[in-house]
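Participant: I would like to see how this sequence folds:
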Amino acid sequence: MENERIQTELPTRPLLFDFHGVSMTHHFTDNWEKVQSFQARPDDILIATYPKAGTTWISYILDLLYFGQSAPERQTSLPIFMRVPFLESDFRVLPPGTEVADKLPTSPRLIKTHLPVQLVPKSFWEQNCRVVYVARNAKDNVVSYFHFDRMNMVEPEPGDCNNFLQRFMDGKMVFGPWYDHVTSWWEKKQTHSKIHYMFYEDMIEDMGRELDGLCSFLGLSPSEEEKERVIRGSQFDNMKNNNMANYSSIPVMDFKISPFMRKGKVGDWKNHFTVAQNEQFDEEYQAKMKNTNLQFRTAV
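Facilitator: Below you'll find the model as predicted:
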């Protein structure tokens, strides 16, 4: 009966619509006025990603870096989505992201967004805030996004994997085309020194190296012991089994369908793409990425 009660309370799946030239759902536009007027502070750190590109991973790393020692109780008492609020979100089952961000007691405030660069609130640029952007190769990103949409009731109905892949190539995804997202943030980085652009594949390959680069960008000098603690705490299996990190407390996600943290691998796309799909994807990819020097790896 408990399961039946939960099922009846799950929201109906939202529909995609065009919003300032980007596909969105109402969960990210209902609070738009407050999102756009959000007042950033100079020491805020904005975590920006396309959905399913390592957002929670980098959020957890940053939270451990800044507060793992000074406020260890955060790790066991506050879920990551309350420590690192999702700025544009308005899911009803939680307070709006702007409200959570405004009430953060920490300095710096860690705030996450999936917004394409052109929709980020102006105050983040006016205050010259630091931004950490993580990008993931398109093939693994689309596979992760598909499984996420299957289990997440505040996402549009995913359909079958073939239709989902076509939608991804067409850019008809929440927060718009992957291609535009990763390239526009990459271009912004060329003129904005406060953006640190990271790659999911590099983090998988050598987290120690990537953590050193991140700390250098942030002006942090953790001890070797502290760095080891961050690396250990943010390992995939540790986060997957950590109820404060794995989103298991959010009622709109059905873990019976798929866990929020599924595999965390590079190259899992090979288990999902057919030969024909891969050929079509590569053709689309070459056409859409031909005008950028941004390079991705689909294996490590």
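Participant: From now on I want contacts and neighbour counts done on CA atoms only, so please keep to that.
Facilitator: OK.
Participant: State the distance from the residue nearest to the spatial centre of the chain to residue 134.
Facilitator: With distances taken as C-alpha atoms, centre = their mean, the residue of the chain nearest its centroid is residue 55 (3.1 Å). From residue 55 over to residue 134 the distance is 7 Å, taken as C-alpha to C-alpha, to the nearest Å.
Participant: Need the residues touching each of those two.
Facilitator: 48, 49 (C-alpha atoms under 8 Å, 6 or more residues apart in numbering).
Participant: show me where the stretch 1-150 of the chain has strands.
Facilitator: Using DSSP state E, counting those that start in this stretch, the strands found in the stretch 1-150 of the chain span residues 17-19, 22-24, 45-49, 110-113, 130-135.
Participant: Now do the closest residue to residue 122 other than its chain neighbours against residue 169, distance only.
Facilitator: Distance criterion C-alpha to C-alpha, 6 or more residues apart in numbering; nearest residue to residue 122, sequence neighbours excluded, is residue 36 at 7.2 Å. Distance, residue 36 to residue 169, by C-alpha to C-alpha: 28 Å.
Participant: So these two - more neighbours on which side?
Facilitator: Ranked by neighbour count (other C-alpha atoms under 10 Å), residue 36 and residue 169 place residue 169 first, with 20 against 16.
Participant: Sticking with the more buried one, tell me its helix or strand.
Facilitator: Using DSSP states H and E, residue 169 sits within helix 161-170.
Participant: What lies in contact with that helix?
Facilitator: Contacts to helix 161-170, defined as C-alpha under 8 Å, 6+ apart, come from residues 142, 146, 158, 173, 177, 178, 281, 284.
Participant: Please report how far the first one lies from residue 126.
Facilitator: Translated: residue 142. Residue 142 sits 33 Å away from residue 126, going by C-alpha to C-alpha.
Participant: Second chain to compare with the first, below:
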Amino acid sequence: MVVTIFVDRNPKDLLASLFAWHDSTRFLPRVEWDHFFDSHLKGHTEYGSYPEFTRAWYEYKDEPWFYWTRYEDLKKDPRSSIKKIAEFLNRDLTAKQLDEVVHVTSFEYMKKNNESIKGRDFILRPKGVWQRKGAVGGWKNLFTVAQNEIFEKNYNERMKRLGIEHMKYKF
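Facilitator: Sure, this is the predicted structure:
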């Protein structure tokens, strides 16, 4: 059976990460933050607006082939999160296997080994990075106070309108 593991992420961090990705890749245009922020609110960035994208995937939440998790949970407790994913996949992992999966899926490991990514130089601009920081809360270094207020108002209204208000992130 084909499965989908959906990793949800704080929409503010997701936006900050997507903005950095624009700056790193050759195939996406570089754009100023203020313009990018405004475009995202209008749903004119990759994947449209976060609430609509999330709502589309939420339709599958009860399907047996679909697993929903959050990036913040993976960062906070990778061992427990990976164990739950393994259980969803009906895989029994030994303690040693679980340790190995935790190790090779850590942000630090992937960032250290990003040089091995096939086609890296074709995709990335000079000095571009495949993985940037992998942190939770990085949006705070990018959003202005006004942008934060605008984002939250827009986000809350859309989540309510789409009927998925119960899924809102607590910022």
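Participant: Save the strands of the stretch 1-150 of structure 1 as CSV, and put in mean neighbour count and distance to residue 275 of structure 1 too.
Facilitator: Shown next, in CSV, are the strands of the stretch 1-150 of structure 1 (neighbours: other C-alpha atoms under 10 Å; distance: least, C-alpha to C-alpha, whole Å):
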stretch, mean neighbour count, distance to residue 275 of structure 1
strand 17-19, 14, 32
strand 22-24, 20, 29
strand 45-49, 25, 28
strand 110-113, 24, 34
strand 130-135, 24, 25
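Participant: Give the aligned equivalent of residue 166 of structure 1 in structure 2.
Facilitator: When structure 2 is aligned by TM-score structural alignment, the residue opposite residue 166 of structure 1 is residue 38.
Participant: Count the residues that sit near that match.
Facilitator: Neighbour count for residue 38 of structure 2, taken as other C-alpha under 10 Å: 15.
Participant: wait, isn't residue 199 of structure 1 in contact with residue 132?
Facilitator: No: the criterion here is C-alpha atoms under 8 Å, and residue 199 of structure 1 misses it with residue 132 at 10.6 Å.
Participant: Not counting its neighbours along the chain, what's nearest the corresponding residue of structure 2 for residue 269 of structure 1?
Facilitator: Counting by TM-score structural alignment, residue 269 of structure 1 lines up with residue 139 in structure 2. Leaving aside its sequence neighbours, residue 139 of structure 2 sits nearest to residue 13 (C-alpha to C-alpha, 6+ apart; 5.0 Å).
Participant: What does that neighbour correspond to in structure 1?
Facilitator: Residue 13 of structure 2 maps onto residue 140 in structure 1, with residues paired by TM-score structural alignment.
Participant: So that match is in contact with residue 264, correct?
Facilitator: No: using C-alpha under 8 Å, residue 140 of structure 1 makes no contact with residue 264, being 9.4 Å away.
Participant: more crowded one of the two?
Facilitator: Each of residue 140 of structure 1 and residue 264 has its neighbours counted (other C-alpha under 10 Å); residue 140 has more, 22 against 19.
Participant: Pull up the gap between the residue of structure 2 most remote from its centre and residue 86 of structure 2, please.
Facilitator: No residue in structure 2 sits farther from the centre than residue 94, which is 28.1 Å out by C-alpha atoms, centre = their mean. Using C-alpha to C-alpha, one gets 11 Å for the distance from residue 94 of structure 2 to residue 86 of structure 2.
Participant: same check, this time on residue 137 of structure 2
Facilitator: Residue 137 of structure 2 is 27 Å from residue 86 of structure 2, by C-alpha to C-alpha.
Participant: element containing residue 163 of structure 2, please.
Facilitator: Going by DSSP H and E, residue 163 of structure 2 is not part of any helix or strand.
Participant: ok, how many other residues are close to it?
Facilitator: 10.
Participant: what about residue 21 of structure 2, how many residues close to it?
Facilitator: 20.
Participant: And residue 15 of structure 2, by the same measure?
Facilitator: The local packing count at residue 15 of structure 2 equals 22, with neighbours defined by other C-alpha under 10 Å.
Participant: just checking, what residue in structure 1 corresponds to the residue farthest from the centre of structure 2?
Facilitator: Mapped onto structure 1 by TM-score structural alignment, residue 94 of structure 2 lines up with residue 223.
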